[in-house]
Structures are given as structure tokens and as C-alpha cells.
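Student: model the following, please.
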Amino acid sequence: MKIESTSTPVTSFFKTQTDDDVTRAECLFANFICEHNIAFNTADHFTKLCKLMFPDSKIAQKFHCGRTKTTQIVKKSLAPDLQKVVVDHLKNKPFSLSCDESNDTHGEKSLAVLVRYFTTEANTRFLAMPICNIGTGENIFKHLNEIFIENEIPWKNCISFMSDNCSVMTGRNNSVISRIREVQPDIFDLGCICHLANLCTVAAVKSLPLPVEDLLIYVYYHFHHSAKRKEQYKEFMDFLDVDPSKILKHCATRWLSLFRAVDRLLHHWPALKSFFVSHEDVDKPGRVKRCADLLSNPEMHMYFHFLRFILPFLMEFNTMFQADETRLPYLGQEIRLLLRKLLGKFVQAKVIKETKDITHIPFKDPALHLDDSFLAIGLSTRAYLSQHEDDVEPSAVSRFHHSIRGFYMAAVDKMVEVSLP
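Tutor: Here you go, the predicted structure:
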């Protein structure tokens, strides 16, 4: 009798319909975790919760799908099946290839490879992510070629290549695209549209005579790791009636961060200027003195007002092409529209109207430029000039207008160079 009570019934060794339903539930749950980018640790808690929520369900009582099991279902079952669907499309249909390297400086670098193809709609799918610690054109292409060979994907089906616009990826010689053209001569180098707009912005900002980006970085890192400095600064905000808000970090590799950082610094300008000018280390060489000098410079203040005016035009272009739906048919039209907007801010309207191809406008000719009073610098910049007429030297105002023309010319020059045929 004792043996019978502790023995496992023979029926427990056979699969039942309930077991199939449990397996189905576990696969659906693992797929849900991936689809919604939920932490795998959630699976441990959900398994217990499931039994409490559905005590009368046989499936719920048999449901056991912790983080380890969920991970294995994704890696060993779902991923290969979903990958096969993607590879089958790439073997038989045209597609676009996109890749980018991680910029981790402390560990191994990964090369993310995505593909985009059409069925009844546009599909962007993950293909592979090999380790690629040596970021040369030769080595990156080697990894891409190995992926194609391993999955038996013909290069002839790859019709376009998208990447950031660095020389390693898109250079004329010894780059990834130059090697791809050896196996697929008809490939189209699309580049990254958002990178193109960012390159134009970077070129234009660098043309300004004062270090705008440096000031953003100096101020941010002065407060970043110091709770004491933040508390001291609150007194200046309260005294000057500046609404408290976080000083934002500008990251050069993040396309949309510059406008937000500029706008926030302008909001804090009176309090920041007072804080750094009255700082005990203001007379010592270092970051405090640099910040005090730049914040006290009326020209720097004017450049920040101008950037708050002009950057939204470039941001609007960037955000448009970060949408989920396909916008490629509008690319040429939108680039020319942005170019026309920029030209209209410093070139005479008559010249733009009479020129059929705006890329051929001699925009560097001073005779075609607008006068200072008509140059587009923004209402807040005009208001600042009017309010500080006694504080700003005429030579500084003249230098400012000259620099703004240089800003526009640098932006247009870069746009024509990298964006238009």
C-alpha cells in the first residue's frame, strides 16, 4: 500500500491536450514579453500571479514559465522560426540593408544589422548582431558578407544601403559601400537622412565664432555630480524668479538634443550668469571663469537666441523622417523645401524666385544677401538687440550679422554637398 501511494501514475508520462494548451500559453507569453520589451524577470512573478488569478484553470495551474524558461523559448524556438521568415523574404525579394556599430568603449562592440522589405506593407526586421571590435570598412563588410553566406542571401537582392555617413561606411574608397559595390554594382547608397540634417547643423554651429556647444557642456558638468552646487544654485533661481527646471545635457551624437539644451539654458541664463559671476573661483583659470566670461558676453547671448529660432526648422525635417511609415518618396521634395527655407533667410527673394534650380544659386555672393535689417535672426534676437542697444557695441552687432550669414552659408553648403545630386 505504501508503494502504491508514493508511485507516480503511469498516465502522467503521456501527453494530454492540457499539456499542449500549456505549451501554447507559455509560447504566447514568451512572445508577448519580447513584443512589448518587458524585462524577463517579470516572468518569475507572472507564473505565481497566474495561478492566483485563475485557480480553477488547469492550464494556469500547470503554467510554469519563469525567466530561464522564457529565455530559452525565445532563443531556441521563437527566434529561429521568425528568423526563417525574414531570411526567406531576403532570398527571393529585394530589400534594403541598414547597419550601425555600437560605440561602447569598455566592452565588445556589436554591429546591428537590420533589413527593410515590402510585403503588403513595409517591414523593418532584425537580421543579426555580430561582434565587430575592429571598425574598419574591410572588417565590417567581412561580417556582413558572412551573414549573407551563412543564410544563403544573394547580394543581388540588396538594392540599397543605409548607415551613418562616416567615411568608413560611405567613403569613396576603402569603405563598406565600396566593397558592397564589388559584389552588387547596382546598389544605391541612401545614407541616413537624419545624419545628413545633423551634419548640416553641426557644420553651421561650428562656423559661429563663439563655442556654443562648449558652454552647454561646461554648465551641465559643473552641476552634474554636485548636490551642493545644485542647492547653492537654487538660491539664485529663487532670487531672480527663474522657474526651477533641470539643466539638460547636450550630446553631440543625439540629433534633437541641441535645441532643447539651448532653450533650457536660455531659460536659466540670468540665474546662471549671476551664479558664475559671483562664484569664489571666478578669477581662477578653469571652468567657472570660462562659464562666467561666456555668459557675460552679449554676443553669446545673441547666438543662443538665434539658435532657438533656427533649430526648429532642422528639427522638423529630422522628426518627419523618423516616422514609422515610409517617407522616402518625399525625400527630394523635403530637402529642396528645407534648402529653399534656409536660402530665403539670407538671400534676396528675387534671386531665389528667378533661379530654376536652387542648388545653383551663388549664395556666397555678398551682393545677393539681405541687408542686416531683413536678415532672419528671430524675433527674440531682435528684441534682445533692441533692449540692450546701449550694452552691445555696434561692431559686435555687425560681427553678429556677419556670423549669421556664415551660419546659413555653412548649412546650405553642407546640404548641397551631402544631400543633393
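Student: going forward, measure contacts between C-alpha atoms and count neighbours the same way
Tutor: Will do.
Student: all helices of the stretch 101-250 of the chain, in order?
Tutor: 137-150, 167-170, 176-183, 193-206, 212-224, 227-239 (DSSP state H, counting those that start in this stretch).
Student: tell me which of those lies nearest to residue 405.
Tutor: helix 193-206 (10.0 Å; C-alpha to C-alpha).
Student: what is that closest one packed up against?
Tutor: Judged by 3 or more C-alpha pairs under 8 Å, 6 or more residues apart in numbering; DSSP states H and E, helix 193-206 is in contact with helix 298-320, helix 394-419.
Student: by how many degrees do the longest one and helix 193-206 diverge?
Tutor: Read it as helix 394-419. Angular relation of helix 394-419 and helix 193-206 on a 0 to 180 degree scale: 150 degrees, by axes from the mean of the first three to the mean of the last three C-alpha atoms, to 10 degrees.
Student: please spell out which residues along helix 394-419 are buried.
Tutor: By neighbour count with 16 or more other C-alpha atoms under 10 Å, helix 394-419 contains the buried residues 397, 400-401, 403-416, 419.
Student: which secondary structure elements does that helix contact?
Tutor: helix 193-206, helix 298-320, helix 331-343.
Student: mind checking how far residue 294 is from residue 205?
Tutor: Counting by C-alpha to C-alpha, to the nearest Å, the separation of residue 294 from residue 205 is 16 Å.
Student: which one of those two has more residues nearby?
Tutor: residue 205 (22 against 18; other C-alpha atoms under 10 Å).
Student: re the thing from before, just put the helices of the stretch 101-250 of the chain in CSV and tack on distance to residue 84.
Tutor: Formatted as CSV, these follow (distance: least, C-alpha to C-alpha, whole Å):
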stretch, distance to residue 84
helix 137-150, 12
helix 167-170, 28
helix 176-183, 24
helix 193-206, 30
helix 212-224, 46
helix 227-239, 52
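Student: and residue 253, which of the ones you listed is closest to it?
Tutor: Nearest to residue 253 among those is helix 193-206 (8.8 Å), distances taken as C-alpha to C-alpha.
Student: please give the structure of this sequence too, so both can be compared:
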Amino acid sequence: MRNLGGITLVSQRSRTTSSMRQHTDLSEGRSQKPARTPNKLYHTESILSLIEIILAITMGKCTFNDLWLEDCAFSSWLKPVANNRYQAYCTLCKKMFELSSLGIKALKSHAKSEKHIVAVKGLKRVQAIRQFCSAPSLTLPGPSTARDSVSVASSATHSGFGSTSTLKAEVLWVLNTVTKHQSYNGNEDIAKLFRTMFPDSDIAKTFTCGKDKTSYITRFGLADYIKKDLISKVSGPYVLMFDESLNHTSKKKQLDIYVRFWNDDKVHSRYLGSHFIGHSTAQDLLKHFKECVQQLNLSRLVSVSMDGPNVNLKFFELLQSDLNEMYGGAQLVSVGSCGLHTLHNAFKAGFSMWQVEKLLRAMHILFNNVPARREDYVTVTKSSVFPLSFCGHRWLENLPVVERALEVWPSLQLYVDAVKRKELPNPGTGSYDTIEAAQKDPLILAKLHFFATIARTFDPFLKRYQTDEPVMPFLAKDLAELIKSILRRFVKREVLQDITKLQLTKLDLSEKKNLLLPQKIDIGLGADKALKDTKISDLRVLEFRRDCMQGLTNIVRKVQEKSPLKYATVRQMACLDPSNMFRDPDRCKEQMKCLVQTFLQAKQLAGGVSAGRSSSGRGFDQS
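Tutor: As a prediction, the model looks like this:
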């Protein structure tokens, strides 16, 4: 991610990673060419076909026809070949192909080739220059060398930037530098390289785009335009998302704000800006938040998405109060804090008693960046597989870490035994001492297997909801099923039968009558096998199972504490789930009425509260 003075250009993934998860601001531009009328299209194709037939008969070989360049099916990628009228050039595939006696059919055949189709799909994902071809001009302030006007002609061609060909080339090179996360210093003396590589190019002779100019065009040209373009698109209701983390370069907290809005018939999530802050009380967050979003119309703000520290909840209350005063009682729709953060913290609470993270960290640190120990390890174990790094703030992403730990544990035992026999030097570190102590614990493998089993339970949910797609309609059902899958391991089945989503958040786990006996709880096949393979007393096994039950209880309680299922809006959004619409359309209608009433009461919709009132709608609020 590179900050462009208030705008960050981020390349798009995945739908994957984080929990906030990252996107490219330059990947959403589109160009729409005017559609041809059927008669004109038919007439043009008829003429082209007739020309091809005549050429094939009279000459035996077709030549390039300039009328093809006007056809919308070919104009975006077709070019003539200089000094050879019997060939055509595809700008996407970067190749020439023969027209032979096929003529226009050769173009259609090439357009259906696998390589061309892949290239077309790739073009839709990369930065579209036409996105910036709607504004009249961009003037860069400052010295005369960088003050050239960046003309953005309203055209369907690629002549997007600058009043000169050289300036267009410089802007395109700056975009390439930023979108590929290249260093500004890498552009020093680039002009000399281009002049050497392209001695016959007039553009290369006048091209100058070193470190300073790259930074200047980015900061005062592109960033300002991109932000204005984004603000202009956020014209309807929108949601703001923010998160703060330590910036290791500036040694300050970095408050990043994203905006999610509806445009071009789909939901967009775009980076809006960042603020660097020292103190981060609720009042401080509110101040910097307002400064960052001051160009947006806050009366159209629907909700704010954030993680769940108490300071953020206090910030939300202060923002609600301000908006209430500014816009006559308008309220934000609350759906709770980030559910993924809640799950990570809940999982951490369930396994803190065993300090599994201490062992997993030690396994990685012992061999990380220590070539001598790695060589000794490979020599003794005949294995080149090493432990992975443990992530301390996203515990559920450590499933591959614990799986690798189980895989290399036998090799680690060989290494420790070799050190004890003094065949290898003793590392003498805290990491080695931790591993040596864990080797003496007969339950260590059972603990690691139980950790992996519960992490696998959460894994499908994380993969589905670490995305920028609008998945709120499915959240209530999937989160309720996730909680039930944990509860089934240690809670009696009759307790969970016909339990509603809201009741799940209020289930009292301190009532022993609701719980299974420790001997009957489900700890997973891996942990069961590890227990059978160890020679320990039944009392130790019973204590381990009680620890497992306590860990599961801690996980569920933590999820209940800040679960999105507590919020009626989250539960009512299930009415937009197509599967629910098919199975129970009447229930979905009632939930929709409740949902509309919620937005009316928050003054997010016009029409008055009575428009959304339903005599039977309140019953579904408890679902």
C-alpha cells in the first residue's frame, strides 16, 4: 500500500486475508462505447463480408481493411501492421496473425482463442486509463518543470493524460510505479536509460521522471484527482469502515478509513484516507474521523464498521450524539463490531490456559535466521521442514502453524535428544528451554490436536467472511451455526434443540445441568488418539477433558459478549437470503417489515414510522 497524500492505491485480492482485508483504486474504471444500431451493424458487416469475398476471389489473399477499426468488436485491440497489409496485430496478445483468405473471419477466430480471452479478462482487472478521461484538466501546482497541465480529454480513446505525448508517458509511468509498489528512488536516472534503449524516440528524448517528479505528480496531481473522483461517486447512502494500527515508520497510530457505497449496480469498497494520531481516546478518534470524512455528506451515512475495543464503542456513541443533533434525530444503524475480531479474541481466550502460543513461537524462533542450527537440524532429522511463524493477533489464522508443529514434532524430539547426548551444541536460549519442557509434557500432542480441531471448526467461516462482498444477509445463519457447532461438543443436545439465534447469545453455560460430563465431551479424533497413545492416569485424562470444556466455555462466552446476533438488524437481514426466501417467504416478508421499520425509526428512509409498522412483525425480532 502506498499513500498518495490522502489516497492509497492498493492492488486487489482476497477476497481472503483479514481481517480488512486491501484494493486498487485504479481497477474500477470502465469505458462504455455507444452501442451500434442493428441496421447499421448489419450494413457494416455486409459490406465487410462483400469486400472480403471480392478480395478473396480477385487476389486470393485478404488484406487489412480500415473499416475493421470502426467495429466495436475489434477496435479495442486491433491494429494494422506497418509494411504488411496481409497481417493484423492484436495489442492485447502482443502478436501478429495472418489474414490469409479468411479476412474478417480471421479476426473473429483470433478473438475466440484462449490466450485472447484471458487477456481480455485481465484487461478488466487492471487500471483503466479511461477512468480519468472525464475531467477537463488537472493542474499541478509548484515549479514550472512540474506545473504542466494534465489534460484529461473526454474521449473514448486512450489519449487520456497530458497536453503532450511526453507528459502522458510520464503520468503512465508514475501510475505503473505506484500500482506495482515500486520505490520512487528506482526512477532516478530512468530518463537516461530510456534514451539509451529508445534512441529514435522523440518521447524518450524529453522524458524526465526522477524520484522528485514522480512524487510530485503522485501527490499533487493524481491523488487529488482520484479523491475528488471518489467523493463524486459517493452520492447515495454509504457505510464507513475504520481501523487504527501502529505505523512503524512514523511511530504514530495510523487511522485508515474506507468507504463502502453503491455505484454502477454493485457495491464498492474504496480507501478514503488516513490520519496519523498520537492519543487515541474516543474524543481524539472522533476529531480525526471527522477531519478525514469532511468532504462526504454525513447525512447519508448509514452505519460505521469497526472492531470492538471499548474506546471504539464510546466513539460510536459520541458520533451518534453528534449526528442526532446535526440532522434532527437521525441515527446510525448499529450491527455491532467486527465479528471476525470477536472470533479471534474468543479463540485466544479458550487456549490461553495452556500457553500453546509460547511453544509455537519457540519452535519457530529456535531455527529462524540461524543457519548453524538449521544445518544441525537437517543433519540429525534428515528433514528440511521447519516450524512456521505464529500470529499473535489473529489466532484463528494459526491453523497451518499448529498443523506444521504436529508434523515436525517427531523431528524436534530427535533434535532435542541429540542435544542431550551432546552430539549437537546446546542453543542455550529460552526457546530451546520451552521446547525441552514441552517434550516432558505427556499431553502436549493432545493439546495441539485439540487446538487444531477447534481452529478447523472456525476456518470455513473465516474464509467466507474475509471478503468485500455484501454477505450480511447470511451472517446470522452462519454465525449461529458456528456457535452451535462449538456448543454441541459439550452441551446437551436437548438444550440446543429449537434454540433461536437471540437465545444463543443468552445461553447460561454456568448451569451444569446443561452440560455434558467431561468424559463425554467431543475433543476431536486427533486428541482422542493422542490420549490413548499416552501412558497417563485416568485422573490426568479427566483433568485434561475438564480443561477442554473450560476452554470451549470461554470461547462461547467471549463470542456471546460481542456477538452481532444481539442486534435485531443482523437477524432481520436474513430475509434477503435467497434460500430463506424460497423456504419461508412469509417469514421473510415479516422480517423485511421489521427491517424497514428500523431504518424508518433511524430516519434513514423517508415515509414515516407508520409505513414500516406491522402488527405481527415484533415476533420475528427475537429470531
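Student: ok so, going back, hey, which of the helices and strands packed on helix 394-419 of structure 1 is tucked in deepest?
Tutor: Highest mean neighbour count of these: helix 193-206, a mean of 20 (counted as mean count of other C-alpha atoms under 10 Å).
Student: in structure 1, what residue corresponds to residue 594 of structure 2?
Tutor: When structure 1 is aligned by TM-score structural alignment, no residue sits opposite residue 594 of structure 2.
Student: doesn't residue 594 of structure 2 lie inside a helix?
Tutor: Yes. Applying DSSP: H, G, I helix; E, B strand; the rest coil, one finds residue 594 of structure 2 inside a helix.
Student: what's the neighbour count on it?
Tutor: Neighbours of residue 594 of structure 2 (other C-alpha under 10 Å): 25.
Student: my read: residue 348 of structure 1 touches residue 372, true?
Tutor: No. Residue 348 of structure 1 lies out of contact with residue 372 (C-alpha atoms under 8 Å); the separation is 12.0 Å.
Student: any idea how far residue 268 of structure 2 is from residue 468 of structure 2?
Tutor: 8 Å.
Student: cool, residue 114 of structure 2 as well?
Tutor: Residue 114 of structure 2 is 30 Å from residue 268 of structure 2, by C-alpha to C-alpha.
Student: among the two, which residue is more densely surrounded?
Tutor: Set residue 114 of structure 2 next to residue 268 and count neighbours by other C-alpha under 10 Å: residue 268 wins out with 18 against 9.
Student: show me what that one aligns to in structure 1.
Tutor: Counting by TM-score structural alignment, residue 268 of structure 2 lines up with residue 123 in structure 1.
Student: my guess is its match meets residue 96, correct?
Tutor: No. Contact between residue 123 of structure 1 and residue 96 fails when scored by C-alpha under 8 Å: they sit 10.3 Å apart.
Student: what residues do the two have in common as contacts?
Tutor: Common neighbours of residue 123 of structure 1 and residue 96 (criterion: C-alpha atoms under 8 Å, 6 or more residues apart in numbering): 116, 117.
Student: determine which of the helices and strands packed on helix 394-419 of structure 1 approaches residue 112 of structure 1 most closely.
Tutor: So among those, helix 193-206 is nearest, using C-alpha to C-alpha, at 17.0 Å.
Student: mind putting the helices and strands packed on helix 394-419 of structure 1 in a markdown table, distance to residue 149 of structure 1 included?
Tutor: Output for these, formatted as a markdown table (distance: least, C-alpha to C-alpha, whole Å):
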| stretch | distance to residue 149 of structure 1 |
| --- | --- |
| helix 193-206 | 29 |
| helix 298-320 | 35 |
| helix 331-343 | 33 |
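Student: quick one, which of the ones you listed is nearest to residue 273 of structure 1?
Tutor: helix 298-320 (10.7 Å).
Student: report the aligned residue range of structure 2 for that closest one.
Tutor: Counting by TM-score structural alignment, helix 298-320 of structure 1 falls onto residues 442-464 of structure 2.
Student: and the strands in structure 2, which stretches?
Tutor: According to DSSP state E, structure 2 carries its strands in the segments 2-3, 8-9, 78-80, 87-90, 95-98, 137-139, 149-151, 238-247, 252-263, 266-277, 301-305.
Student: what range in structure 1 matches the fourth one?
Tutor: Pointing back at strand 87-90 of structure 2 there. Using TM-score structural alignment, strand 87-90 of structure 2 finds no match anywhere in structure 1.
Student: and of the helices and strands packed on helix 394-419 of structure 1, who's closest to residue 32 of structure 1?
Tutor: helix 298-320 (28.7 Å).
Student: outside of the closest one, which residues touch it?
Tutor: With contact meaning C-alpha under 8 Å, 6+ apart, helix 298-320 of structure 1 is reached by 193-194, 197, 201, 210, 212, 255-256, 259, 262-263, 266, 294-295, 327, 334, 338, 377-378, 380-381, 384-385, 391-392, 396-397, 400.
Student: how far off helix 212-224 does that helix point, in degrees?
Tutor: For helix 298-320 of structure 1 against helix 212-224, the angle by the same axes, to 10 degrees is 90 degrees.
Student: next, count neighbours for residue 437 of structure 2.
Tutor: 11.
Student: picking up where we left off before, how about JSON lines for the helices and strands packed on helix 193-206 of structure 1, with distance to residue 57 of structure 1 added?
Tutor: Listed next are those as JSON lines, based on distance: least, C-alpha to C-alpha, whole Å:
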{"stretch": "helix 298-320", "distance to residue 57 of structure 1": "48"}
{"stretch": "helix 394-419", "distance to residue 57 of structure 1": "60"}
